[in-house]
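[1] sequence and predicted model, in that order:
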Amino acid sequence: MELLILGLVLFVGGHSVNLFANQWRNSMVEKVGLLPWKGLYSLFAIVGLVCLVYGYGDARAEGVYLWQPPVWTRHIAALLTLPAFLLLFASQIPGNRLQVATGHPMYLGIKLWAFAHIIANGGLHDVLLFGTFLIWGIAGFAVSRRRDKAAGNVREYKGLMRDGITLVVSLGAWAGFAFWAHAVLIGVPPFGA
């Protein structure tokens, strides 16, 4: 469990610097330069992700369970991840309707993904991992929306083509992950019995 916690601190903590310590981040960029800062940031993210993956696997093997969710919650979680994928890809394709409407669809997608996994998994490690991401998604969305409002940021809608690309890419990625990659990478088929 310690490795999972370290991974969360490094990965989520590193991704939170811009949210909660933006002035410190800017001063560090001025001191060391943008490229060295990005290199250090990437190193933290990679080390954090590796610790998360191995720490979660180790904690899952220990099997400390708080509750035993019914099998049907896995199916609900798999379906909830569909809009989570849509929101995730909406954050990466500029000018689509979801990005314009929400401002920060990635945080909304993270919240939905985390919530879906909390209801489908009853382990202490699940609550720790997905609960941390849920809280981070809530906080990140609130902070980012507040900043946008204060700065007067408005995103420009660039037409149905962007919406179509977002939808097609999201559906394809979700289907690939839900019906193949999740079982291969995580070891659990979302629509399995």
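    Cool, the structure landed. Since we're looking at a predicted model, the values are computed, not measured.

[2] from here on, contacts and neighbour counts on C-alpha atoms
    Fine.

[3] give me the contacts around the helix or strand harbouring Gln23.
    Using DSSP states H and E, Gln23 falls within helix 22-32. Residues outside helix 22-32 that contact it (Cα atoms under 8 Å, 6 or more residues apart in numbering): Val17, Asn18, Trp37.

[4] again, but for stretch 130-145
    By Cα under 8 Å, 6+ apart, stretch 130-145 touches 8, 12, 16, 19, 103-104, 107-108, 110-112, 114-115, 117-118.

[5] so what's the residue nearest to Gly63 when sequence neighbours are not counted up against?
    Nearest non-adjacent residue to Gly63, counting by Cα to Cα, 6 or more residues apart in numbering: Gly123, 6.9 Å away. By Cα under 8 Å, 6+ apart, the contact list for Gly123 reads Arg60, Gly63, Val64, Tyr65, Leu66, Trp67.

[6] A further structure is provided below for comparison with the first:
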Amino acid sequence: MGALIAGILLWSVVHLVKSVAPGLRSAIRGKIGEGPHQGLVALLIISSIALMIYGWRTAQYEFVYDPPSWGRHLNMLLMVFAIFLFGAAQGKSQVKQFIRHPMLTGMLVWAGGHLLANGDSRSLVLFGGLGLWALISIFTVSRNEGPWIKPTETVTLGREILSFAIALVLYAILFGMHRFYTGIALAGPNATG
């Protein structure tokens, strides 16, 4: 469980430095330069993901709570919307007229959905930890940005439907690969959470 917690903390600290301690970020960038700073951030993020995957796969399963019977199915539906929100954050989207931080909101949907489907200790640590990070980030980034100014440029409904179709394809790929990066099959005879 130590590696899982370390990965979540590293991920959170690296991402929160920009919104919580922008002066520290600028100082580091000033000392080592823009390129090395970006490389260091990328290395730390990759390391945090590796720690989370390793920590997840090696952590002992311990029961914490009994998730609702419908939680697993709702989670599968919510993941489509989480992926769609991640994509909406990357460019123009009508979603940005309604959601200020689509990627962080997508992370909250991802975390909340998985907490509805899983009631073990490692799930609580991983999804609860990253959900908490996303919630803190929404508040700190919004505080730093000031009042919400909605984007003036959006996309057509057809383009938004295409984005949703792409999210469905990505969902299918991630669904099929889930057992390889988590050790948990979502379909078939060994399907769980």
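    Structure's in. What do you need? What you are looking at is a predicted structure, and each value in this text was computed from that prediction instead of being measured.

[7] related to what we said a few turns ago, so of the contacts of stretch 130-145 of structure 1, which ones are in strands?
    With strands taken from DSSP state E, there is no overlap with the contacts of stretch 130-145 of structure 1.

[8] closest one to Gly187 of structure 1 out of those, please.
    His117 (14.4 Å; Cα to Cα).

[9] burial of that closest one, as a residue count?
    By other Cα atoms under 10 Å, 23 other residues sit near His117 of structure 1.

[10] residue in structure 2 matching it?
    Applying TM-score structural alignment, one finds that His117 of structure 1 aligns to His114 in structure 2.

[11] with adjacent residues omitted, what lies nearest to that match?
    That would be Asn75: by Cα to Cα, 6+ apart, it lies 6.0 Å from His114 of structure 2.

[12] which residue ranges of structure 2 form helices?
    Assigned by DSSP state H, the helices in structure 2 fall at 2-20, 22-32, 34-58, 71-88, 102-117, 121-145, 157-182.

[13] average offset between the fifth one and structure 1?
    Compared with structure 1 after fitting, helix 102-117 of structure 2 deviates on average by 0.5 Å (mean Cα distance after the TM-score superposition for structure 1).

[14] ok, residues contacting that helix?
    For helix 102-117 of structure 2, the external contacting residues (Cα under 8 Å, 6+ apart) are 67-68, 70-76, 78-79, 81-89, 95-96, 99, 123-124, 127-128, 130-131, 134-135, 137-138, 193.

[15] can you give me the angle it makes with helix 121-145?
    160 degrees (axes from the mean of the first three to the mean of the last three Cα atoms, to 10 degrees).

[16] so how far is helix 102-117 of structure 2 from its chain's centroid?
    7 Å (Cα atoms, centre = their mean, to the nearest Å).

[17] what do you get for the shortest one?
    With Cα atoms, centre = their mean as the basis, the distance from the averaged C-alpha position of helix 22-32 of structure 2 to the chain average is 25 Å.

[18] center of structure 1, which residue is that?
    What sits nearest the mean C-alpha location of structure 1, by Cα atoms, centre = their mean, is Ile110, with 3.8 Å.

[19] can you report how many residues neighbour Met76 of structure 2?
    18.

[20] how big's the offset between the helix holding Gln23 of structure 1 and structure 2?
    Mean deviation for helix 22-32 of structure 1: 1.4 Å (mean Cα distance after the TM-score superposition for structure 1).

[21] give me the angle between that helix and helix 2-20.
    Going by the same axes, to 10 degrees, helix 22-32 of structure 1 makes 90 degrees with helix 2-20.
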